[in-house]
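Colleague: mind looking at a prediction? Sequence and model below.
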Amino acid sequence: MTTIKFDAVVLGAGIVGVCVAVHLQKRGRRVALIDRKQPGNETSFGNAGLIQREGVYPYAFPRDLGTLLRYARNQSPDVRYHADAILKTAPFLWQYWRNSHPARHAAIARSYSTLIEHCVDEHRALAADAGASALLRPTGWIKVFRSKQVQDAEIQHAEQWHREYGVEFESLDAGRLQQKEPDLDTALLGGLRYTASDSVSDPNALVTAYAKYFEALGGRFFIGDADSFREGWTVDTQDGTITASSAVVALGPWSDRVSTRLGYRLPLAVKRGYHMHYAPQAAARLNHPVLDVENGYLLAPMAKGIRLTTGAEIAHCDAPKTPTQLAAVEPIARTLFPLGGRLDNEAWMGRRPCTPDMMPIIGPARNHQDLWFAFGHAHHGLTLGPVTGRLIAEMMTGEETLVDTRPFRVERF
């Protein structure tokens, strides 16, 4: 079999891996990008399309007893679980719960916010270079409320995030909400618009554009299987064996298949999620992504139609689909916005790679020279792809990094 030599091999062509490859290629490294599918066709394909400048506090595990009991009944629209996965994930969930204590969560946010504050600027810069700026919408996104208690709590969070991290928002009463989204349910009490966040009309098209830019810079994409990856930083592809002097693992929810084989025991788990596209009824129009806070689903206007995305499902990574959440929230979503017929033959399912401290793993592997990790971004993979790509490239080339990367290194585990 032919052997092709590169300076770096990047495993995984989701948003994170593609951005790592772009930034390395821009810095003069000869890069091979490897995936079993074309770029952007796993988790990066089916997200809500949000670039969340407001996301300074990563999504925490609930700590109040009422919410925990509700989730335990496994009937909540926003969180479901497979019973056979709970035992395996129990140590992860315990650490996740501990790290969600308000004091711990606030400390995590102080580090995490350093990534989030650059997310929109880094995406806009990369999209401009890739000729993909038209895919980004600088309109923000909206949370909508059905009860005053939830509305007041969310506004308090927004005010706190504004004080601490400069997160911009706009509180909308029922009238202002109807002005911005005339086709939403008129019974809603109001909304909260995060004005500095962007959204994406087609996440797969965005990742594809970034990948094409990588190739235009001289990088090469190969179809290959990361299970063949071995020390010496070698991996088999359809076009031959790739060997490189350095390697980056950016395989999202499958990253631990490589890291475990190399001797790392990292606490990586997955939150699965589903989506379905719908045609809007008649002349109905959705202008922003809209989150129904009480019911845990989001509607987003996409190139294909209105995308309905669900909350989290705790399950084994590769267990068969169980889109019960989608079935549960679809009737509710139809009362929020006039959805027409389904446009997909079946529900799409994706997997969010999560760590128990809610922060990604970004940096060098501690026991191997020239091996780097870039995964564990949970709900913010799309948001943080370009930031992560830049940081990995800066570290690998010895540049001063955009932010302090020490909080995200693997040594914390």
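Modeller: Perfect, thanks for sending it.
Colleague: CA atoms for contacts and neighbours, from now on please.
Modeller: Will do.
Colleague: can you name the element that comes right after the helix or strand containing residue 243?
Modeller: Secondary-structure element containing residue 243, defined by DSSP states H and E: strand 240-249. Sequence order places helix 255-261 as the next helix or strand after strand 240-249, per DSSP H and E.
Colleague: residue contacts, residue 292?
Modeller: The neighbourhood of residue 292, defined by Cα atoms under 8 Å, 6 or more residues apart in numbering, consists of 143, 144, 145, 298.
Colleague: and for residue 226?
Modeller: 11, 34, 35, 36, 235, 236, 258.
Colleague: pull the number of nearby residues for the fourth one.
Modeller: Residue 36: 17 surrounding residues under other Cα atoms under 10 Å.
Colleague: ok, structure two:
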Amino acid sequence: MRSAIILGGGMVGVGAAVHLRQRGWMVTLVDRREPGRETSYGNAGMIQAEAVRPYPMPRDLSSLLNIATGRTNDVRYSFSSLHRHVEPLLRYWWHSAPKRHRDAIAAWARLIAYATPEHDVLIREAHADNLIRRAGYRAVFREAAALDHAIKEAEADRREFGVNFRVLSGSELTKAEPILRNDLPGAIHWLDTWTVSDPGALVTAYAELFERLGGQIVLGDAQSLQQTATGWSVNTDNGRIDAANAVVTLGPWSPDLLHKFGYRIPLVRKRGYHMHYTGGATLDLPLVDKGQGYAMGPMVKGIRITTGAELTGPDALATPVQLASAEASARELIDLGKRAEPEPWFGTRPCTPDMVPVLGRAPRHPGLWMNFGHGHQGFTLGPATGRLLAEMMNGETPSIDPTPYRPERF
């Protein structure tokens, strides 16, 4: 029987594990914690069918100055740790040029097309429909000019990619979300995105499906991965485990492990924060406050605010700046209530400089595979890239051309 060790128990790792197990592989999923406790736990809880354009780095001087001087809440940075980010940020800036960004959009949109269909299969098989709402989310705007610009971009996406949306006037938005203040110019209601009331619980449900299919989940140290005469081994709480194949799905920690095998894969590591709030208003659907750089949505634990990107050191302490700004902005829109936790959660998004995942066979090590670098959309794309990886590993014709994602491009 063909065998694989999957290193990393987030949405990406669990998605790959399920797809391989469905193909009859003997699969062991290894992580230092239970599945879904890291980056997959802390996101905004959306399976984003409309996210056909990966986020480019701003290239106009005005936007860059706003970031540099701290006048935007989308991106914050720690000056003392900026040296860690210079090289991947320069690559990111280069790939964000219009023509190269178009190439990234083409590769990205092919994956996004599989996002909700692949989740749909797993949701049904994992009996997790109670966590899902298929009603979209609303992007709200505080300035009429910003709304008009966003509508033009949305119309272009509808023509090119078939995404569905509805424009809401200010009065229609107030009727849809009566708890919002009533002087906003309007919103875009993205209709095809699904929302999740507990992202960590959805990963757990998929992991339990994997176990029902006969897969094994163990706690272990991914950094102990070693090449052997017959494949790969890793040390776990259950002892050493061997398999013919190993798959690195460790998100932002993936390059650190691969470095010891001679691979140098750059990542822009973007930290994000969240906090839950209770005792205030109740949202109907998640809202993205486009001008203020945060999202908020109804979750099991209350309304969750999720921030933009912070560039800092991997071991840096939490900084409250972005969350405090997002919280203050949210309180301008709704009665948010009080914080439900003493400290914010934070985690790191693994973003490749060319904005598409690293997916495929390691070029110099037989049986070593990679699947990481999904940026802000690992939760959305985990089942889709898991399927593509499983097809490649199983010798099937891939459902889409995997060339844009190949690891050797770095």
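Modeller: Everything's here; your move. Because the structure is predicted, anything quoted here is derived from the model rather than measured.
Colleague: can you pull the TM-score for these?
Modeller: Overlay of the two chains. TM-score (TM-score structural alignment, normalised by the length of the second structure): 0.97; 407 aligned residues with a Cα RMSD of 1.2 Å.
Colleague: sorry, back to before: from the contacts of residue 292 of the first structure, pick the one nearest residue 199 of the first structure.
Modeller: Nearest to residue 199 of the first structure, judged by Cα to Cα, of those is residue 298 at 12.6 Å.
Colleague: show me what the closest one aligns to in the second structure.
Modeller: Counting by TM-score structural alignment, residue 298 of the first structure corresponds to residue 295 in the second structure.
Colleague: residues near that match, how many?
Modeller: 24.
Colleague: again, but for residue 45 of the first structure
Modeller: 23.
Colleague: same question for residue 234 of the second structure.
Modeller: With other Cα under 10 Å as criterion, residue 234 of the second structure counts 21.
Colleague: how close does the closest residue to it other than its chain neighbours sit to residue 400 of the second structure?
Modeller: Nearest non-adjacent residue to residue 234 of the second structure, counting by Cα to Cα, 6 or more residues apart in numbering: residue 225, 4.6 Å away. For residue 225 of the second structure, the distance to residue 400 of the second structure (Cα to Cα, to the nearest Å) stands at 30 Å.
Colleague: between those two, who's got more neighbours?
Modeller: Taking neighbours as other Cα under 10 Å, residue 225 of the second structure and residue 400 compare with residue 225 leading, 21 against 12.
Colleague: let's verify the more buried one: helix, strand, or coil?
Modeller: Secondary structure state of residue 225 of the second structure, per DSSP: H, G, I helix; E, B strand; the rest coil, is strand.
Colleague: what's it aligned with over in the first structure?
Modeller: Aligned partner of residue 225 of the second structure by TM-score structural alignment: residue 229.
Colleague: ditto for residue 68 of the second structure
Modeller: Using TM-score structural alignment, the partner of residue 68 of the second structure in the first structure is residue 72.
Colleague: what of residue 78 of the second structure?
Modeller: Residue pairing (TM-score structural alignment): residue 78 of the second structure is matched to residue 82 of the first structure.
Colleague: enumerate every residue touching the match of residue 298 of the first structure.
Modeller: Residue 295 of the second structure sits in contact with 44, 286, 287, 288, 289, 304, 305, 306, 307, where contact means Cα under 8 Å, 6+ apart.
Colleague: got a list of what residue 240 of the second structure touches?
Modeller: Contacts of residue 240 of the second structure by Cα under 8 Å, 6+ apart are 233, 234.
Colleague: repeat for residue 287 of the first structure
Modeller: By Cα under 8 Å, 6+ apart, the contact list for residue 287 of the first structure reads 180, 181, 301.
Colleague: residue 28 of the first structure: how many residues sit nearby?
Modeller: As a burial measure, residue 28 of the first structure scores 12 neighbours (other Cα under 10 Å).
Colleague: what's the burial count for the alignment partner in the first structure of residue 142 of the second structure?
Modeller: Residue 142 of the second structure maps onto residue 146 in the first structure, with residues paired by TM-score structural alignment. Counted by other Cα under 10 Å, the residues lying close to residue 146 of the first structure total 17.
Colleague: ditto for residue 260 of the first structure
Modeller: The tally of other residues near residue 260 of the first structure (other Cα under 10 Å) stands at 11.
Colleague: residue 165 of the first structure now?
Modeller: As a burial measure, residue 165 of the first structure scores 17 neighbours (other Cα under 10 Å).
Colleague: which ones are touching the alignment partner in the second structure of it?
Modeller: Aligned by TM-score structural alignment, residue 165 of the first structure pairs with residue 161 of the second structure. Contact partners of residue 161 of the second structure, counting by Cα under 8 Å, 6+ apart, are 52, 109.
Colleague: and the strands in the stretch 101-250 of the second structure, which stretches?
Modeller: Taking DSSP state E, counting those that start in this stretch, the strands of the stretch 101-250 of the second structure run over residues 132-133, 137-141, 165-169, 186-190, 194-196, 216-227, 232-236, 239-243, 245-248.
Colleague: between those, which one is closest to residue 13 of the second structure.
Modeller: Residue 13 of the second structure lies closest to strand 245-248 among the strands of the stretch 101-250 of the second structure, at 8.0 Å (Cα to Cα).
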